[in-house]
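[1] Next one to model:
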Amino acid sequence: MRVPLAPEPSSRPWLGTGVVLSAALLGLTACSTAPAHEDTPVDPSPSIDSAQAEAVLETYRSAREVYIDLLQGELDMDTADEQLKQYATGQAYDSMLQDGTTFGEADIAFEGEPGMDPQVTGLDMDSDPPSSVLTDCWDDSSWHPVQNGQTLEAAPDQDPRRVLNVRAQQQDGAWVLVELSPEEGRTC
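    Just a heads-up that it's a prediction; the model follows:
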């Protein structure tokens, strides 16, 4: 998975007036697939600890805020890198920073803000390390890429709402995101 929060490049056929995204942007999927064993869901607890669930959600919201600021051009890569280290590691961390690099190199910034509706759907405090699964509805309706002052339009058949699956782990007493996987064929 290369583009965790934004749509996968294959579903991002932006149609600007005479604007074509660079090959680098379209090549994001090459490194985007998480290993198959990481897709195994965490077994949900009979009752999810609300304090732990809120801590997972807060980590997700914080990482998401840094990611959005990066893609909107409000943060430079060094600042985003330092901030994301607090909230993400591994594939999730790499994906968010790679998006910043790729969109930055293509001179694409995003305007607006994507909608979200995150929910902790699984929490296993007995695993080592403790793990959690979160599902979000990522909504691009008010989140638009802009290149050279022109808004790039999505293809007419592209649904702006997609499911995003997130895996988090508790490391050194704090929750961090370790995997982000959009489900391109599933809307919410």
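[2] from here on, contacts and neighbour counts on C-alpha atoms
    Noted.
[3] counting contacts, what elements does the helix or strand hosting Q52 pack onto?
    Assigning secondary structure by DSSP states H and E places Q52 in helix 50-71. Under the contact definition 3 or more Cα pairs under 8 Å, 6 or more residues apart in numbering; DSSP states H and E, helix 50-71 sits against helix 77-84, helix 90-105, strand 119-124, strand 174-183.
[4] So which residues make contact with it?
    Helix 50-71 is contacted by residues 75-77, 80, 83-84, 87-88, 96, 99-100, 103-104, 109-110, 113, 118-120, 123, 132, 134, 168, 175-177 when judged by Cα atoms under 8 Å, 6 or more residues apart in numbering.
[5] which of these count as buried?
    In those, burial by neighbour count holds for 75, 77, 80, 83-84, 87-88, 96, 99-100, 103-104, 109-110, 113, 118-120, 123, 132, 134, 168, 175-177, counting by 16 or more other Cα atoms under 10 Å.
[6] check contacts around F103.
    Neighbours of F103 in contact, by Cα under 8 Å, 6+ apart: 25, 71, 109.
[7] For the comparison step, fold the sequence that follows:
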Amino acid sequence: MLGAVLAVTACSSDAVSGPPDATQPTGQPPSISAPPTTSFSVVDKAKQDAVTAYRGMWQDFVAAGTTSDWQSPKLGRYATGVALTNLSRGLYADHYNGLVTKGEPILNPSVSSAEPANDPKKIIVTDCGDSTRWLKYRADNGQLADTPGGRRLINAIVEKQADGSWKVSDFGVHDLGTC
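    This is a model prediction of the structure:
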């Protein structure tokens, strides 16, 4: 899992030594610099937002998969373009074939690249998703219709949108055992 990297802004103050300054009122503590603050850099924030979008896309896909709802409006919250088309088509195929998906995948996304480096607009997320507990079942009788899942390499392109949001624009899920 990608942990957010925090950039800590440290403030320093000179140590006060000796008697108080004659210009300082007596009985008053010396002035102290503001305490350190924690903030995300632009790059760290972009990376965090991209991973959040990636996780959100799969979360919405999992929810829609329980009924194979290829028209779920939630699918477009974190996916666009080819990614959204592929999610919808996959769910439509499951619906057409009488399948639903139960369980959830285990995701372990990390950022493998960010472009441009100083103010990312496109981020590549790499994952080794585990579908062991996320399988397809027949909707009519509840019987398992899938081979057991496993670990798969997933590569995703996550792009900053005109409105400032981040969405997965494309992704590729590789064969079982690829990670």
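[8] so what number do they get for TM-score?
    Once superposed, the chains reach a TM-score of 0.68 (TM-score structural alignment, normalised by the length of the second structure), with 136 aligned residues with a Cα RMSD of 2.5 Å.
[9] quick one on the thing from earlier: read off where the helix holding Q52 of the first structure ends up in the second structure.
    Aligning helix 50-71 of the first structure against the second structure (TM-score structural alignment) gives residues 44-65.
[10] The matching stretch vs the first structure, average distance?
    Comparison of stretch 44-65 of the second structure with the first structure after fitting gives an average deviation of 0.8 Å (mean Cα distance after the TM-score superposition for the first structure).
[11] Centre of the chain to that stretch, how far?
    Here stretch 44-65 of the second structure is found 4 Å from its chain centre; the criterion is Cα atoms, centre = their mean, to the nearest Å.
[12] what range in the second structure does stretch 90-107 of the first structure sit on?
    So stretch 90-107 of the first structure sits over residues 81-98 in the second structure, by TM-score structural alignment.
[13] tally of neighbours for N155 of the second structure?
    The number of residues packed near N155 of the second structure is 20, by other Cα atoms under 10 Å.
[14] residue contacts, it?
    Per Cα under 8 Å, 6+ apart, neighbours of N155 of the second structure: 124-127, 171-173.
[15] Only the buried subset of these, as a PyMOL command please.
    To isolate the buried members of the contacts of N155 of the second structure in PyMOL, using 16+ other Cα under 10 Å:
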select buried, resi 124+125+126+127+171
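[16] Tabulate the contacts of N155 of the second structure in TSV, adding columns for distance to S39 of the second structure.
    Output for these, formatted as TSV (distance: Cα to Cα, whole Å):
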residue	distance to S39 of the second structure
I124	23
V125	23
T126	25
D127	26
F171	30
G172	33
V173	34
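[17] R152 of the second structure: which of the contacts of N155 of the second structure is nearest?
    Comparing these against R152 of the second structure with Cα to Cα places V173 closest, at 6.7 Å.
[18] who are the neighbours in contact with that closest one?
    Contacts for V173 of the second structure (Cα under 8 Å, 6+ apart) come out as 152-155.
[19] Would you mind finding the match for L164 of the first structure in the second structure?
    In the second structure, L164 of the first structure lines up with I154, judged by TM-score structural alignment.
[20] What distance do you get for its match to K121 of the second structure?
    20 Å (Cα to Cα, to the nearest Å).
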